[in-house]
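Trainee: Got a sequence here, can you model it:
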Amino acid sequence: MTETREAMIKRLRMRSMRRGIKEMDLILSAFADAHLASMSEVELAQYDQLLAENDHDIYGWIGGQFAVPDTYTDLIGRIAHGAHGVTRPA
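Mentor: Model (predicted):
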């Protein structure tokens, strides 16, 4: 059985809200609310893959502390764009 687009977006939104660290809850929930509905199937699959990564790694990529893997460069850039003040003071 394949997952519908609506079910996938709902699942990704929930996974964005229930992370291991509060900062990631805030950052990814805001991103999910603003962007998931308009993302392509390929972008949704990549975001799903990103959510399987370690929260501390994702947080470091967004905050610029760690080099971003090529696979996620564009996606992390989009997420980081809306994360100012959460990853480091504005």
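Trainee: When you work out contacts or count neighbours from here on, use the C-alpha atoms and nothing else.
Mentor: OK.
Trainee: Please list all residues in contact with Ile27.
Mentor: By CA atoms under 8 Å, 6 or more residues apart in numbering, Ile27 lies in contact with 79, 82-83, 86.
Trainee: this one as well, want them side by side:
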Amino acid sequence: MIGGFVDKHLDSLDDAAIAWVERLLEENDVDIMAWVIGTAPCPDAYRGPLFDAMQRLDYLTIAR
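Mentor: Got it, this is the predicted structure:
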């Protein structure tokens, strides 16, 4: 999930956004997924435009 997000948005991420992603990577993958899909509340430290973009899930390819 995070890899797909970074792959799509890397060219537009500034230093602050990269630091945000690096902090997020320290969290448990299961927690991140729950926050993104909305089954658990996202901590305030991660709320904002980057998290909103991550919740759109438009960076994931779903094979059908």
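Trainee: Turn the contacts of Ile27 of the first structure into TSV, including distance to Ser29 of the first structure.
Mentor: Output for these, formatted as TSV (distance: CA to CA, whole Å):
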residue	distance to Ser29 of the first structure
Ile79	10
Gly82	11
Ala83	11
Val86	12
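Trainee: In this structure Glu23 of the first structure contacts Val86, no?
Mentor: Yes: in terms of CA atoms under 8 Å, Glu23 of the first structure counts as a neighbour of Val86; the distance is 6.7 Å.
Trainee: For Ala34 of the first structure, see how far away the residue nearest to the spatial centre of the first structure is.
Mentor: When CA atoms, centre = their mean is applied to the first structure, the residue found nearest the centroid is Leu28 (4.7 Å). To Ala34 of the first structure, Leu28 of the first structure is 10 Å away according to CA to CA, to the nearest Å.
Trainee: Likewise for Phe66 of the first structure?
Mentor: For Phe66 of the first structure relative to Ala34 of the first structure (CA to CA), the value is 25 Å.
Trainee: The aligned partner of Asp70 of the first structure in the second structure: neighbouring residues, count only.
Mentor: Aligned counterpart of Asp70 of the first structure in the second structure: Asp44 (TM-score structural alignment). Applying other CA atoms under 10 Å, we find 7 residues neighbouring Asp44 of the second structure.
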